[in-house]
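Enquirer: Just need the structure, nothing else, for what follows:
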Amino acid sequence: MKSFIIRILINAVALAVTIMFVPGIYFTGGIDTLLLLALIFGVVNAIIKPLFSLLTCGFYVVTLGLFTFIANALMLLLTSNIATTVGIPFEIENFWAALIGALVISIVSFVLSVMFDKKN
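Expert: A predicted model of the protein is given here:
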């Protein structure tokens, strides 16, 4: 349970950094809404992304893994669509904003995971 909460908090911080620094990504909610958005993002990445990766594994091989960036951007766009459907004010202007946002989220999540997600 502690690991799950840490993962949600890492996602929330990564999303907050992305919202602050990436043009074309907009969010007007509070911290509670950001945590809910992080939960949605985590569920999308835990359930849908593996299925998507399995179906598109040929693209990963052909592009030598560069398709990962596109897959991450698509997962971020899907998170945005789900969030707006349930009333969370999170919008992404276009695919390029999603691509840059996914890159920022990956970097911030990696750094925070190394810092805080240590197995004791």
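Enquirer: Going by C-alpha atoms from here, please, whenever you check contacts or count neighbours.
Expert: Will do.
Enquirer: need the longest helix for this protein.
Expert: Counting by DSSP state H, the longest helix found in the chain is helix 95-116.
Enquirer: Residues in contact with that one: which ones?
Expert: Residues from elsewhere that reach helix 95-116 (CA atoms under 8 Å, 6 or more residues apart in numbering): 6, 10-11, 13-15, 17-19, 22-25, 69-70, 72-74, 76-77, 92.
Enquirer: Please apply the same query to stretch 68-81.
Expert: For stretch 68-81, contacts defined as CA under 8 Å, 6+ apart pick out 37, 40-41, 44-45, 49, 52-53, 60, 90-92, 95, 98-103.
Enquirer: One more, please, to line up against the first structure:
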Amino acid sequence: MGFLIRTVITAVAFYIAANLVSGLYFPSLTNLIIAAIVFGVVNALIRPIVATLSLPLTVLTLGLFTLVINALMLALTALLMPGMRITSFGTAFIAAIIIWVVSWIANKLVGERTVQPVG
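Expert: As a prediction, the model looks like this:
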């Protein structure tokens, strides 16, 4: 259930970013939802490896390189998704920031579900 909620939040964030940033395009709503799923998979499988390999650079920039990693994961998603288009790295960078902010706000509003002990 958590994956479904996060996917919907990411899809909404993609929609908002596509409307705010010229240069980020999704041909259809279906493509946008599939891109949200692919983005989740990319962030789950590839982002940890990239983040680990770039740890010295992230420490050196006091964490700001994380923004570049987010933009790279969005660009990779666009490469894997037919129809999704990002015109430049600057577009990916700004869109990644917008997606992060929208996702953060939505996750705070939805809240984290915790498992209550039985008994």
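Enquirer: How alike are these chains, TM-score-wise?
Expert: Overlay of the two chains. TM-score (TM-score structural alignment, normalised by the length of structure 2): 0.92; 114 aligned residues with a CA RMSD of 1.0 Å.
Enquirer: what ranges do the strands span in structure 1?
Expert: Remark: strands assigned in structure 1 by DSSP state E are 25-27, 90-92.
Enquirer: Of those strands, flag the one that's most buried.
Expert: Sort those by mean neighbour count, taking mean count of other CA atoms under 10 Å, and strand 90-92 sits at the top with a mean of 21.
Enquirer: That one vs structure 2, average distance?
Expert: By mean CA distance after the TM-score superposition for structure 1, the fitted strand 90-92 of structure 1 averages 0.4 Å away from its aligned residues in structure 2.
Enquirer: And the buried ones among the contacts of stretch 68-81 of structure 1, selectable in PyMOL?
Expert: Only the buried entries of the contacts of stretch 68-81 of structure 1 go into this PyMOL selection, using 16 or more other CA atoms under 10 Å:
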select buried, resi 37+40+41+44+45+49+90+91+92+98+99+100+101+102+103
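Enquirer: before we move on, the earlier item: in structure 2, what residues pair with the longest helix of structure 1?
Expert: Mapped onto structure 2 using TM-score structural alignment, helix 95-116 of structure 1 spans residues 89-110.
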